[in-house]
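Undergrad: coordinates only, no sequence provided:
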């Protein structure tokens, strides 16, 4: 697949996502709240109709203009990620999102076989990360749908697999203004297979 075909593939994938209604549910989760912020459990429909989950954390005191900067955070390959409360305590809304089959989203759907890295590896339409990348973009859709979020100050920060998600999301969606990818996974597969035991060994 050449660069032009690759661009068309992802443009078509994003168009498919846009045709899926979000149908988000947002319910306060007292056990995840802090003294200075509230956290809500979110469930929403994403690419291919998969339902995914997230935590939506909002500081109690809004800025003068009523809109907060917001950060999308996603997990490493292990699939779990605590809410980065240090960001919330510093005035950021944070959406801690679990792409399909990971973390909280396991309650909605799990891989039928294989691993995230190998699931439908030879089928570009069904490969796990095609849908997972769209789940991240759906997270931006969710943030953009809330009036308390400043759409001009959307960022993403994560590490390992989450760093790979961050790079992919930034390349596919211009709404993301800042991207911080720590030790990004899903980069330079040939070298990674040679120098890393896990999880790239799943590709051998």
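TA: Perfect, thanks for sending it. Keep in mind the model is a prediction, meaning the values are calculated, not measured. Numbers count the residues shown, from 1 in each chain.
Undergrad: contacts and neighbour counts: CA atoms only from here.
TA: OK.
Undergrad: grab the most central residue of the chain for me.
TA: Residue closest to the mean C-alpha point of the chain, counted by C-alpha atoms, centre = their mean, is residue 136 at 3.2 Å.
Undergrad: buried residues in stretch 22-38, which are they?
TA: Within stretch 22-38, the residues that count as buried by 16 or more other C-alpha atoms under 10 Å are 22, 32-34, 37-38.
Undergrad: what packs against the one helix or strand the residue nearest to the centre of the chain maps to?
TA: Residue 136 belongs to helix 128-144 when elements are defined using DSSP states H and E. Using 3 or more C-alpha pairs under 8 Å, 6 or more residues apart in numbering; DSSP states H and E as the contact test, the elements touching helix 128-144 are helix 3-18, strand 68-73, strand 93-98, strand 149-159, helix 161-172.
Undergrad: out of the ones you listed, flag the one nearest residue 47.
TA: Residue 47 lies closest to helix 3-18 among the helices and strands packed on helix 128-144, at 5.0 Å (C-alpha to C-alpha).
Undergrad: alongside the first one, take a look at this:
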């Protein structure tokens, strides 16, 4: 697979200017305030008594998300660990959900609590009652609600992700000062958004090969994955003004979240990534406001990035930030 974007020296200098919505902060402040006001009750955790695992305790969780609607998650705690524990709130890649709890044991093996957040409408356990059926919908989630940022799918999903952090900070097994937002691809973009929308609640962000960054360049360069949904939509609706479409997407772009995030952050990028072009990742990384930030560059990697090597890097990096589970 060839390089998909700029050479590394140009990527390290790539700092595009993308105008942000004037009401960006007000839009998100009102969105999150409405979600918190709609909360009908606390998060619920049902222990999976017959989980065939000896090293962890598993809970089928539901916490209030967008409009107070219940969002499914797995809470996985290392068995016998003395709390309060640091927690990794893990967000999932595009078109996936929380899956099976047995798929998410790495962080508990390292001594962390883990919350694996289902993605509304993408997983099997959290429906999206507000699913758009308007002409803006074209084969995926990127174009759901393109008529108005208030209607867009990612307004709901990103709200769910912030509310997951709210839920974890109130759990008795968790140290509220050691909440880590983490994910790869879509999950990486969501972790970046959460770090910006709840900066006082997130102690660190693990932003792995992030999607949802620099939408316009992604739509122009990506050859597979979700970004081409935007190009396909604009190709079909030829009379639609592209600037109007990207003006809506700007409310959900990691380029605008990054300057508002201050927690220590570890990014990663694959230079042969056809799904999230490396320039989209570097554009967000360069704008990230946290003083303690770093990026792992995987030169001969596609969208898998560092694969199993990246979690190893993340564990060492968290230890260096004083966020190890035994710290």
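TA: Okay, I see it. No experiment lies behind these values; they were computed from the predicted model shown.
Undergrad: still on that earlier bit, mean deviation of the helix holding residue 136 of structure 1 from structure 2?
TA: Helix 128-144 of structure 1, aligned to structure 2 and superposed, deviates on average by 0.7 Å (mean C-alpha distance after the TM-score superposition for structure 1).
Undergrad: ok, and the closest non-adjacent residue to residue 122 of structure 2?
TA: Distances taken as C-alpha to C-alpha, 6 or more residues apart in numbering put residue 95 closest to residue 122 of structure 2, at 4.9 Å, once the chain neighbours are dropped.
Undergrad: looking for the alignment partner of the one you found in structure 1.
TA: In structure 1, the residue paired with residue 95 of structure 2 according to TM-score structural alignment is residue 78.
Undergrad: residue 176 of structure 2 too?
TA: So residue 176 of structure 2 corresponds to residue 151, using TM-score structural alignment.
Undergrad: can you tell me what sits against the helix holding residue 136 of structure 1?
TA: Helix 128-144 of structure 1 is touched from outside by 13-14, 17, 22, 46-48, 52, 70, 72, 95, 97, 99-100, 116-121, 124, 149-151, 165, 168-169, 173, 175-176, with contacts defined as C-alpha atoms under 8 Å, 6 or more residues apart in numbering.
Undergrad: list the buried residues of stretch 132-144 of structure 1.
TA: 132-140, 142-144.
Undergrad: roughly how far does the aligned partner of residue 190 of structure 2 in structure 1 sit from residue 22 of structure 1?
TA: Taking TM-score structural alignment, residue 190 of structure 2 has residue 165 as its aligned residue in structure 1. Distance, residue 165 of structure 1 to residue 22 of structure 1, by C-alpha to C-alpha, to the nearest Å: 20 Å.
Undergrad: do the same with residue 172 of structure 1
TA: In terms of C-alpha to C-alpha, residue 172 of structure 1 sits 19 Å off from residue 22 of structure 1.
Undergrad: with residue 158 of structure 1 instead?
TA: 23 Å.
Undergrad: now do residue 183 of structure 1
TA: Taking C-alpha to C-alpha, one finds residue 183 of structure 1 at 31 Å from residue 22 of structure 1.
Undergrad: equivalent analysis for residue 72 of structure 1, please.
TA: Taken as C-alpha to C-alpha, the span from residue 72 of structure 1 to residue 22 of structure 1 is 17 Å.
Undergrad: and what about residue 176 of structure 1, helix, strand or coil?
TA: Of the three states, residue 176 of structure 1 takes coil according to DSSP: H, G, I helix; E, B strand; the rest coil.
Undergrad: which residues are in contact with the residue mapped onto it from structure 2?
TA: Residue 176 of structure 1 maps onto residue 202 in structure 2, with residues paired by TM-score structural alignment. Contact analysis of residue 202 of structure 2 by C-alpha under 8 Å, 6+ apart lists 165, 177-181, 194-195, 263.
Undergrad: give me the neighbour count for the aligned residue in structure 1 for residue 38 of structure 2.
TA: Counting by TM-score structural alignment, residue 38 of structure 2 corresponds to residue 20 in structure 1. By the other C-alpha atoms under 10 Å criterion, the neighbourhood of residue 20 of structure 1 contains 15 residues.
Undergrad: my guess is residue 20 of structure 1 meets residue 46, correct?
TA: Yes: using C-alpha atoms under 8 Å, residue 20 of structure 1 is in contact with residue 46, at 6.6 Å.
Undergrad: could you check how far stretch 62-71 of structure 1 is from the centre of its chain?
TA: On the basis of C-alpha atoms, centre = their mean, to the nearest Å, stretch 62-71 of structure 1 sits 21 Å off its chain's mean C-alpha point.
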